[in-house]
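> Give me a 3D structure for the following:
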Amino acid sequence: MPANPLPLTAPGAEDFRAWHRVQSAALAHDLPGEPVPAQDAVQARLTTPAPGSRLVLWLVRGSGSDPVATAALRLFSHPDRSEHAEVEMTVHPAHRRMGAGSRLLSTVTEAARAAGCRSMTTEVAAGTSGERFLVNRSFTPVVRLTWLRLALDEVPEPIRKLPDVPHAGYRLTAWDGAVPDALAAGYARARQATAGGPAGAARSGDAAWDETRLRERARVVERRGERLLTVAAVCEADGAVAGFTELVLPAGLPGRARQHDTAVLPEHRGNGLGLWLKAAMLRRVGADHPRITEIETGTADDNRHMLAVNTALGFRPRRRTVTFRLDLHRR
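Next comes the predicted model:
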């Protein structure tokens, strides 16, 4: 019988080793073939939360001290998001259907309510026991994502040879890490103008993008041992950032990069900027980071345009996930 879930107030090395054991076993069971992040990378993510948020951690052990389940509850400090929480909960495959998940979810839910949250979201692999677990506990699906993978040695020949053809009225620029001062204000406006997107339904508000938040985010990525790469399209007429694409080189996953946001401002759409930006990023990764062999990205199923762009670049579907939301209103 698992022990009662207790928050990890001062986790030590053994706690992180146990956490990694649960995560690795669950990943191998639920998504066979997916690479397992290194323990150091998992620890860095848990101890370095995203800007404007903090993590509350639980590690559940069995009667023999074997790790049984983990949960990370993300609470937000910004007023626009303070009533929303996100949770990542994992039960070791050998301990499922024994009550550990239900008890842990009850504990996490009460903690979110006590923090003043009115909703909570979580993401699970589609078609797994986790999806059924949530449906049976009043969670509602809000976003379905298709995760795609691009093997860089399988990039279609037309894309591989795609020259950096000028787009009339625009120029490309790129940076590593924090946005340069000269572009910071324009990039913050572009991030804010495209915030929400198809995945916005999973959120109850979002903190405003400004220069401070951009730089804080870049510092968090760096502290985790990762690298943030950005390519942006700048409008020649007024110097505004018209679109951008971001990619992270994660720690603990040799050979794989993770595509983050790609967006084009509404007034600049229809000019082929999305494909131009992502093709430029592929060239940059190939030239500057030869150890990267594949890129993974997640795209909302209702974002047909970006799915089409990714398909044209050679991305192929690998797995699907569902984001669920729970209403925490007291009845």
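
> all contacts plus neighbour counts: C-alpha atoms, from now on.
Will do.

> ok so residue 290 is a helix residue?
No. With DSSP: H, G, I helix; E, B strand; the rest coil as the criterion, residue 290 is located in coil rather than a helix.

> For it, give its distance to residue 313.
18 Å (C-alpha to C-alpha, to the nearest Å).

> These two: who's more crowded?
residue 313 (22 against 11; other C-alpha atoms under 10 Å).

> wait, what's in contact with the more buried one?
Contact analysis of residue 313 by C-alpha atoms under 8 Å, 6 or more residues apart in numbering lists 155, 156, 159, 275, 279.

> Then residue 122?
Contacts of residue 122 by C-alpha under 8 Å, 6+ apart are 86, 87, 88, 323, 324, 325.

> tell me the SS of it?
Here residue 122 is recorded as strand under three-state DSSP.

> same check, this time on residue 73
Criterion first, three-state DSSP; result for residue 73: strand.

> again with residue 230
Taking three-state DSSP, the label given to residue 230 is strand.

> Take the contacts of residue 313 and keep only those in helices.
Judged by DSSP state H, the subset of those located in helices is 159, 275, 279.

> Next, the second sequence, to be compared with the first:
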Amino acid sequence: MEIRSFDVDRASEAELVGYHHLVVASAAVDAPEVLPLSYDTVLGDLRHPHVAFGPTRHWAAWGTDGLVGFARVGFPGAENTHVAMVEITVLPQQRRRGIGTELLQTVQPALRADGRTLLQGWAVVKGGAGDHWAAALGFECVHTGVRQRLVFAETDQSLWEVDPPPGYRLARWVSEAPEELVASYAHAKGAIRDMPAWAVGYQIPDWTAERMRAEEVATRERGIERRVVVAVCEATGAVVGITEVMLYPHRADQALQGDTAVLAAHRGYGLGRCLKAAMARWLVADKPQLKWVNTSSAVSNSHMLRVNRQIGYHIVRTTIVVEHAIADLESAGGTLPSASG
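You can find the predicted model right below:
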């Protein structure tokens, strides 16, 4: 087996086809409820990872029959320059041969060179091969969540007819917040820090109007459409609740839920349900090609899970976030046990 860096913009067609095969074969075992992913979708995900990842680098493991394993590493910025976000995928029939472990060893020099001290894996399927492999390597589970999906064609859309409570009105926009709302929008977005069971080493950004504007520009430059619905307190004119979705250019049939948050002083009035219901109505009316929205919530966030159920979401699977101090991984001289990877 040979491991070498992988540049998606310079890869050959055969190498990209091999990567597509790897992802589809792994998903069939690890997340069988996922529909077969097209070549364009898989390559789009590689070129346009979740915004939290930051810049990414890739490594591929090659065997005699082609690509057998892949590592994608994200290097977040700002508060999270200590974090490296790692996804390692191994062909199901090639697992338990140490490929994933060797990939993990291979990426560590790049992490050290960039000053990263904490390794994280997100959206690991609970009880799956990745969970067992990470546990064998000493990773700690720091967060448990559920992935939920709202399938428009299977949902009673009358569930979305939810009026704002007295004293509040809704506003919405695409990509750029109105100038008069951007500061309070950023402040309300920060309420996501109250999310239950957030023990993850990844730090939630400290949102300001200036930082929000920079994020809007960066999102647009990546071809991602951010749609936002907010609740405005009529007495103050300030945003007190928000929900966001991201529409990625290579996934025309689905949306990815971003933050949903309500300031503590305005909770208990049904604003979360109202906001998410309004978003669903907007998406169905404005984006007929969309089929569903995917979201994730902490298992302990009973309020958000209830809100999602009320508007038609169903649970797809349970996932975990795992993390490990990079120095501790290296303390054994770089020798790691082989597990399901």
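
> Can you give me the TM-score here?
The TM-score (TM-score structural alignment, normalised by the length of structure 1) is 0.88; 325 aligned residues with a C-alpha RMSD of 2.4 Å.

> related to what we said a few turns ago, pull out the buried members of the contacts of residue 313 of structure 1.
Buried members of those, scored by 16 or more other C-alpha atoms under 10 Å, are 155, 159, 275, 279.

> Please identify the buried residues of the lengthiest helix in structure 2?
With DSSP H setting the assignment, residue counts place helix 13-30 as the longest helix in structure 2. Neighbour-count burial for helix 13-30 of structure 2 flags 15-16, 18-27, 30 (criterion: 16+ other C-alpha under 10 Å).

> Could you do stretch 253-269 of structure 2 as well?
254, 255, 256, 257, 258, 259, 260, 261, 262, 263.

> Which stretch of structure 1 lines up against it?
Residues 255-271 of structure 1 are where stretch 253-269 of structure 2 aligns, with TM-score structural alignment as the criterion.

> Walking through the stretch 1-150 of structure 2, point out its strands one by one.
2-5, 56-63, 66-74, 83-90, 118-125, 140-151 (DSSP state E, counting those that start in this stretch).

> right, I mislabeled it, should have said the stretch 151-300 of structure 1
170-176, 227-235, 241-249, 256-264, 294-300.

> In CSV, list those along with distance to residue 13 of structure 1.
Below are these laid out as CSV (distance: least, C-alpha to C-alpha, whole Å):
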stretch, distance to residue 13 of structure 1
strand 170-176, 31
strand 227-235, 25
strand 241-249, 25
strand 256-264, 26
strand 294-300, 30
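
> Of these, give the one that comes closest to residue 210 of structure 1.
Nearest of the strands of the stretch 151-300 of structure 1 to residue 210 of structure 1, taken as C-alpha to C-alpha: strand 241-249 at 13.9 Å.

> Which position in structure 1 pairs with residue 181 of structure 2?
Going residue by residue (TM-score structural alignment), residue 181 of structure 2 aligns to residue 183.

> number of nearby residues for its match?
The burial count for residue 183 of structure 1: 16, using other C-alpha under 10 Å.

> Which residue of structure 1 sits opposite residue 85 of structure 2 in the alignment?
Per TM-score structural alignment, residue 85 of structure 2 is aligned with residue 86.

> residues near that match, how many?
21.

> and it, what does it touch?
Contacts of residue 86 of structure 1 by C-alpha under 8 Å, 6+ apart are 73, 74, 75, 120, 121, 122.

> got a list of what the first one touches?
Residues in contact with residue 73 of structure 1, defined by C-alpha under 8 Å, 6+ apart, are 55, 56, 57, 85, 86, 87, 88, 108, 112.
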